[in-house]
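**Q** prediction below, plus the sequence it came from.
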Amino acid sequence: MKIKAHLLVLSNRLLVIRVWQSSENIFPEVEGKALVSAKDSPVYVASVKNLSLAAETNDSSYIFFYSLEVVMPCGFMDYPCQRWCHLLNGLWSSLPVPSVQEIVRNDANNVPERYIKYLEDRPLSSEKCPVSLDIPIINLSLLTNGDEDERKKLDLACKDWGFFQIINHGTDEVLPKMKAAVAAFFELPLCEKKKYAMAANDVQGYGQGYVVSVEQKLDWNDLLFLITMPSSFRNMKYWPITIPGFKETLEEYSIELQRVIDEIFSNLSLLMGMEGGFLKELQGVMKLGMRMNYYPTCSRPDLVLGVSPHSDCSSITLLLQDDDITALQIKHKEAWIPVKPVPNALVVNIGDVVEAWSNGLYKSIEHRAVTNEKKPRISVATFVIPCDDVELNPLETMVDDNYRPRIYKNDVKYVDYLRHTLARKMDGKATNLQYLKL
């Protein structure tokens, strides 16, 4: 069987190709040998063991994952290839797009067509956001002291909302320094910021994430993404060393967050019927991925989104946001609820990993960000990322055949879930967690 592929990504056990539908019968399950060709990649003859995943993308193309038995180079052929996504080294690549910050600097009154969302996706086409609901506020100092009532509040927040704000977390002094460091980066000239642009096969760097197609509608933001902890995972070529104190501030903030994260995991472990250190140990070598966002003003905030609806492929996420701009919205009971900033608070949300471990008891909630006309906004989302080989099985204490039957698979590794998630644009929660469900 010959396949003319517009994408080729290959490791010694995984083949990923992108094809366009040519008939009603796309590609059935394949047994035997496949010849895969690409203009700028080697051609491989592989014994294809089975088709392990097939998913439709946003532009009527299809992505296929094949498990390989034998791989051997055999020359080149002349079929075209586009670098659509990359799952070999960094697992992900986002196509380069213009800086939204520069678009606004050049013409603040114009919104390019590519940023105008489809009617059903626009922020004001949804049900009007209720303004009387606030997400729970958790006092971290009480949790640290073993307060049972506060732990029950945390339990309810994770079950009912999947989001909460934490106060008295002990990181107040570093928060303004962190905001200033991020602002300093985005104030650099574009030519300077481009020195830190994402490489073709890397998740880290300056640009915009989850851009997988030239036809895709874009979000109204620029970002800088860095792995900050452990230090051995850092790629320093993306760190803007021209900004005085930038590195030191990110290190200080990361260390303070690690303490907060440990306390949250300790309490979640106890609530899930485990010893206090269980969830931290379960994750292996835990990484902190920091996404620093810049949302320029927008003359038509009713047409665009700062970040499209999504759930997080993390264990948990901690968000530092501006105190005077309400932009984050979470989906609660089919309505979009604005998260009003609380001065010096950190917003915490449950990620897909903890939802799977809790067998769906703790909710990874869909969320998005809107824009405004008057003032740009900065936020810093820190994702807690487990080790690649960690399995996302529901914990035994969270499964009961009579009252809470298992809804998620066994033996799905985090790296496989991450491949599935990062190979597509942000598109709500269901497409992420459906991969994990029975």
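**A** Ah, there it is.

**Q** please make it C-alpha for all contacts and neighbour counts, starting now.
**A** Will do.

**Q** does anything pack onto the longest strand seen in the chain? Which helices or strands?
**A** With secondary structure taken from DSSP state E, the chain has its longest strand at strand 41-56. Packing partners of strand 41-56 (3 or more C-alpha pairs under 8 Å, 6 or more residues apart in numbering; DSSP states H and E): strand 32-38, strand 61-73.

**Q** so which of those is the most packed in?
**A** Of all these, strand 32-38 has the most neighbours on average by mean count of other C-alpha atoms under 10 Å, namely a mean of 18.

**Q** and Phe185, what does it touch?
**A** Shown in contact with Phe185 (C-alpha atoms under 8 Å, 6 or more residues apart in numbering): Lys193, Pro240, Ile243.

**Q** thought Phe186 was touching the last one, still the case?
**A** No: with contacts counted by C-alpha atoms under 8 Å, Ile243 stays clear of Phe186, the gap being 10.7 Å.

**Q** here comes the other one, which I'd like you to weigh against the first:
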Amino acid sequence: MMCDWPEPIVRVQSLSENCENKIPDRYVKPPTDRPLEAILSVHDNVNIPLIDLRSISDDISSGHDHGLDNTLKEISEACREWGFFQVVNHGVSPELMDSAREVWREFFHQPMEVKQGYANSPKTYEGYGSRLGVEKGAVLDWSDYYYLHYLPPCLKDHNKWPALPPSLKDVIEEYSAQMVKLGGRIMKILAINLGLDENCLLKAFGGDNNIGTCLRVNFYPKCPQPDLTLGLSSHSDPGGLTMLLPDQYVSGLQVHKNDNWITVKPAPHAFIVNIGDQIQVLSNAIYRSVEHRVIVNSVKERVSLAYFYNPKSDLLIQPLKELVSPEKPALYESMTFDEYRTYIRTKGPRGKSQLGESQKSPR
């Protein structure tokens, strides 16, 4: 892993404020990757599934009723058909969700010299960043971001969390604790729907005390030529589970399904949940991570918070033995999440090319 970026970093927010009607060539995507060149969904009623979690208690195994069974079924179908779903009545307060989003919006509007004090490097990506991958001369995405660790405790360093706005650290501490709790509940649901013990996936991730969780805050500035670029290139998430708090005013996330790019319409105070590559491996491709990307807007900025729920970095991840049989042999070789993540961080977002799907194909 490189210790520094191959080229000087340019903040996209600064470009947005200073480039009048034209974006730099470094951000112009090839014609096949541009938003308006792709096949877009034209059906206003098409959206990822919306699922109400009010029937899911912390102790899922305490007994099933009709409401719980229906919710489990809805999530199972969403995981198998989409790899994405939205959840409401998830246990995180709407006020906390709004506060978390807005403290980060305030951070991105701090003076540049304040933000530059948290500039990141390719070594860990933690801090204030503006590119993914270390390929020199790569076409870049129209976004800035902030990445920070929460779990395991040994990686959490409050000195790397912004000091401004003053409320940010307390808000994100509370928000992170709630997101870890929600992630654990969803992991149990996924395990039950695979016919496994409810704690099976959590154990494969290292158990409650060993999982890795981190936050990536995405800032997508206004763009004068949104038809030529992307806020985030097409990719599947390399980790286990992603819970996204989208911008409440501006849509931008697109999910790839049946050769269409479907723009997700966020429900009020919902989280968008998606399967990551590590869950695809553990489930032996019963659940699949799905390509997604982000488009940008010419008149409005966007802020979203992606919370990643990941395996312990040095654990070998491979298809669970309960899901492997002579009829369906293991599709993936074992690899630690740290090895896998290093590969992704080096290459940057590249569709699903990182996850080979031939039998015993190394990731």
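**A** Nice, I can see it. Note that the coordinates shown come from a computational prediction; the quantities given were computed from them, not determined experimentally.

**Q** what's the TM-score here?
**A** In this superposition the chains share a TM-score of 0.91, using TM-score structural alignment, normalised by the length of the second structure; 348 aligned residues with a C-alpha RMSD of 1.9 Å.

**Q** ok, back up a step: looking at Ile243 and Phe186 of the first structure, which one has more neighbours?
**A** Shown here are Ile243 of the first structure and Phe186; by other C-alpha atoms under 10 Å, Phe186 has more neighbours (20 against 13).

**Q** which SS class is whatever residue of the second structure lines up with Leu257 of the first structure?
**A** Alignment note (TM-score structural alignment): Leu257 of the first structure maps to Met179 of the second structure. Under DSSP: H, G, I helix; E, B strand; the rest coil, the three-state class of Met179 of the second structure is helix.

**Q** which residues touch the closest residue in space to Gln178 of the second structure that isn't next to it in sequence?
**A** Spatially, and ignoring its direct neighbours in sequence, Gln178 of the second structure is nearest to Val92 (6.2 Å; C-alpha to C-alpha, 6 or more residues apart in numbering). When contacts are counted by C-alpha under 8 Å, 6+ apart, Val92 of the second structure is found next to Gln178, Met179, Leu182.

**Q** just Tyr27 of the second structure next, same as before
**A** Contact partners of Tyr27 of the second structure, counting by C-alpha under 8 Å, 6+ apart, are Val139, Leu140, Asp141, Trp142, Leu228, Thr229.

**Q** hmm, try it at 7 Å
**A** Tyr27 of the second structure makes contact with Val139, Leu140, Asp141, Trp142, Thr229 under the criterion C-alpha atoms under 7 Å, 6 or more residues apart in numbering.

**Q** which residues sit against the one helix or strand Lys193 of the first structure maps to?
**A** For Lys193 of the first structure, the host element (DSSP states H and E) is helix 190-193. Here helix 190-193 of the first structure makes contact (C-alpha under 7 Å, 6+ apart) with no residue beyond itself.

**Q** so what does the helix or strand that that helix is followed by touch, helix or strand wise?
**A** Elements were assigned by DSSP H and E; along the chain past helix 190-193 of the first structure, the next helix or strand is strand 205-207. For strand 205-207 of the first structure, the packing partners by 3 or more C-alpha pairs under 7 Å, 6 or more residues apart in numbering; DSSP states H and E come out as strand 222-229.

**Q** so the strand it packs on corresponds to what in the second structure?
**A** Taking TM-score structural alignment, strand 222-229 of the first structure hits residues 144-151 over in the second structure.

**Q** how near is the counterpart of Cys298 of the first structure in the second structure to Glu135 of the second structure?
**A** Counting by TM-score structural alignment, Cys298 of the first structure corresponds to Cys223 in the second structure. Using C-alpha to C-alpha, to the nearest Å, we find Cys223 of the second structure at a distance of 24 Å from Glu135 of the second structure.

**Q** out of the two, which sits in the busier spot?
**A** Each of Cys223 of the second structure and Glu135 has its neighbours counted (other C-alpha under 10 Å); Cys223 has more, 30 against 13.

**Q** do I have it right that the more buried one meets Ile295?
**A** No: using C-alpha atoms under 7 Å as the test, Cys223 of the second structure is too far from Ile295 to be in contact (10.0 Å).
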